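# Predicted coordinates and the sequence they were generated for:
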Amino acid sequence: MQTYKTNSEIFEQKAEILKALAHPVRLCIIQTLYHNGPTNVTDMHNCLDKPQSTISQHISKLKSANIIVGKRQGTEIIYSIKNDQIKEIIRILF
């Protein structure tokens, strides 16, 4: 049996990631980004069949948790998964 003696901050960071992902709409957003690559809110709205305001609220939570990032392209914002760690979590889940 392996015992982990490490800074508890690492476990807290991982728990925060999992908490941020622990909602069906946010999981769908991340899975959409994982499979389709960078996309805008409209494309996510079409996939989820939820009001755009609902999607935007969940996007805000994912951005706050440093899971996704948005880049402005003209009049729209294109969202993408911020790092490979999140991609690996989604790959394992689905």
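In hand now; what should we look at?
# Please count neighbours and contacts with C-alpha atoms only from this point.
OK.
# Quick one: the helices in the chain, in order.
Here the chain has its helices, by DSSP state H, at 8-21, 24-36, 41-48, 52-64, 84-93.
# Take this one as well and set it beside the first:
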Amino acid sequence: MKYDLSKLEEKAALLKLMSHRVRLCILRGLVREGANNVTYMQGCLDIPQSTISQHLSKLRLGGLVKDERRGTEVYYSVSSREAESIINQLFLEEESNCQEK
């Protein structure tokens, strides 16, 4: 069996970027809620804004989120369909359990 190693490296990098619990939580929130700013995320995550900003920076540099300035605030949203698909699959069972209640 022969694999395209560059594709495997690309997929591994995506999973590595998503694998931190804070980044995973940020992505999950953006997929569920849509675009949000750091202040909103801080209220949900209960961690310092600076920590959230550092993780958002990594996600942005990795091409998973994009930012948009709205007045004085910056809103973030998921820009990677692949990352969105992974988030949806990871939390599919949880979502269906919520809908059954």
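It's in. Note that the structure is predicted; figures quoted are calculated from it, not measured.
# and among the helices of the first structure, the most buried is which?
helix 24-36 (a mean of 17; mean count of other CA atoms under 10 Å).
# what's the mean deviation for it versus the second structure?
Compared with the second structure after the fit, helix 24-36 of the first structure shows a mean deviation of 0.4 Å (mean CA distance after the TM-score superposition for the first structure).
# tell me, that helix lands on which residues of the second structure?
Under TM-score structural alignment, helix 24-36 of the first structure corresponds to residues 21-33 of the second structure.
# Among the helices of the first structure, which comes closest to residue 75 of the first structure?
helix 41-48 (12.0 Å; CA to CA).
# got a list of what the residue nearest in space to the middle of the second structure touches?
Central residue of the second structure (CA atoms, centre = their mean): residue 27, 2.1 Å from the mean position. Residues near residue 27 of the second structure by CA atoms under 8 Å, 6 or more residues apart in numbering: 78, 84, 87.
# and in the first structure, which of the residues you listed remain?
Of these, the ones still in contact in the first structure (both residues aligned by TM-score structural alignment, their matches' CA atoms under 8 Å) are 78, 87.
# Tell me, how many residues neighbour residue 22 of the first structure?
Applying other CA atoms under 10 Å, we find 11 residues neighbouring residue 22 of the first structure.
# And it, how far from residue 69 of the first structure?
For residue 22 of the first structure, the distance to residue 69 of the first structure (CA to CA, to the nearest Å) stands at 18 Å.
# Also residue 33 of the first structure?
11 Å.
# Also residue 10 of the first structure?
22 Å.
# Over to residue 52 of the first structure?
According to CA to CA, residue 52 of the first structure and residue 69 of the first structure sit 18 Å apart.
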